[in-house]
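*Asks:* What shape does this take:
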Amino acid sequence: MNFLSVNLRGLGGALKSDWIRSIRRDQGINFVMIQESKHSGISHSLLSKFWGSGNFGWEAVDSVGQSGGIVSMWDESLFSLEVSTKNRNFLFLRGRLIGSNTSINVLNVYAPQGVLAKKAVWDLLASLIDSNDGYWFIGGDFNAVRFREEKRNCSFKHSCASNFNSFIFDPGLIEYDFNGRQFTW
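*Replies:* The predicted structure follows:
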């Protein structure tokens, strides 16, 4: 499966839906994770503009006013949803890879800004990871960096980076390289 995770800062405008749809088509993306939808009451017809043709499943966490919002969409011919857990800061999906008995766990994360609030989310997610077997894919906007070199034009918070690194290392997660720019905005 190929995943795309992107903070869209709002679902409005044809340019955003055209852009996501073309990336999905050109890169063979089967699973799209959007953070900061800034939208409540999301519909299938709205998301079909982002997905394009073909059947897709989806789940969403509504924004609170103009803050937050999380959307996950997937190719239903590859992933069959079994469980969905929604939280203001994450959307957890558990299902099966079609044609196999393989459990797939997907976390779409939109972390809060505060160091202590992030730590609380990391702890909650670590517990979720520990209590579910199978393969894991975790993506999103973590509002955190692992190393000073990853931070630009802002102050580096060592405690935040340490908490984030512990969240990655303690459950045995592996950070994979991604395509695109070194730093996203």
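*Asks:* Only C-alpha atoms from now on, for both contacts and neighbour counts.
*Replies:* OK.
*Asks:* quick one: secondary structure of the residue most central in space within the chain?
*Replies:* Closest to where the C-alpha atoms of the chain average out (CA atoms, centre = their mean) is residue 108, at 2.7 Å. At residue 108 the chain is in strand, as set by DSSP: H, G, I helix; E, B strand; the rest coil.
*Asks:* Proceed likewise with the subsequent sequence, for comparison:
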Amino acid sequence: MTCYFLSWNVRGLGKMEKVRGVSRTIKSSKARVTFLQEPKLSVVKPRMIERLRNRMFGEAAVIPSEGASCGLISMWDTNFFALEKKTELRKCLVLVGSLTQWKIKVGLINVYAPNIQSERKEFFDRLAESIESLGLPILIGGDFNTVKVEGEKVEWSPIRAR
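*Replies:* The predicted structure follows:
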């Protein structure tokens, strides 16, 4: 069996056509674990999670958005990953469990890092401490809102995205 993970900043799930498009992409990716960032929803309705899950994922965990940004949705196939513990940190969702086929205990971490420069050091220090305290192999995905070199930064524009 091949292992598939998908991590995607969806930049909002407020419109049904966007939810349908994200759902189709998740289904066609054949991902067994999916991390979504920035749904921009302070309340994530169970019906929306059901549509996103496509009957492919047995479980989901959600951290609602804070205002107009942030938020995390993690979904997984329970035949692939068996959840033992879920921890919600600010802008971070940590799942601990086993990859069932290989009987390997792992941590899966979905991240939406602060986009405010002054908050990043504390966030990354806390994330590093969390990873170290788990003492497990880790798969981490998300939107880290940072670049190694300023020249790599690309400003997103709805006009350019069309």
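*Asks:* ok, back up a step: the residue nearest to the centre of the first structure and residue 24 of the first structure: what is the separation?
*Replies:* 17 Å (CA to CA, to the nearest Å).
*Asks:* matching residues in the second structure for the helix of greatest length in the first structure?
*Replies:* Determined from DSSP state H, the single longest helix within the first structure is helix 115-130. Aligned by TM-score structural alignment, helix 115-130 of the first structure corresponds to residues 117-132 of the second structure.
*Asks:* Superposed on the first structure, what's the mean shift for the matching stretch?
*Replies:* Stretch 117-132 of the second structure: mean distance to aligned residues in the first structure after superposition is 1.0 Å, counting by mean CA distance after the TM-score superposition for the first structure.
*Asks:* Name the residues of that stretch that are buried.
*Replies:* Within stretch 117-132 of the second structure, the residues that qualify as buried are 120, 123, 127, 131, counting by 16 or more other CA atoms under 10 Å.
*Asks:* From what I see, the residue nearest to the centre of the first structure and residue 33 are in contact.
*Replies:* Yes. Here residue 108 of the first structure reaches residue 33: they are 6.1 Å apart, a contact under CA atoms under 8 Å.
*Asks:* any common contacting residues for those two?
*Replies:* Residues touching both residue 108 of the first structure and residue 33 by CA atoms under 8 Å, 6 or more residues apart in numbering: 70-72, 139-140.
*Asks:* Neighbour-wise, which one of those leads?
*Replies:* In terms of neighbour count, residue 70 stands highest of these at 28 neighbours, by other CA atoms under 10 Å.
*Asks:* Return the residue of the second structure aligned against it.
*Replies:* Match for residue 70 of the first structure (TM-score structural alignment): residue 72.
*Asks:* List of residues touching stretch 19-38 of the first structure?
*Replies:* By CA under 8 Å, 6+ apart, stretch 19-38 of the first structure touches 1-11, 49-52, 62-75, 78, 108-110, 139-141.
*Asks:* can you map out the helices along the second structure?
*Replies:* So, for the second structure - with DSSP H - the helices run 16-29, 46-53, 117-134, 158-161.
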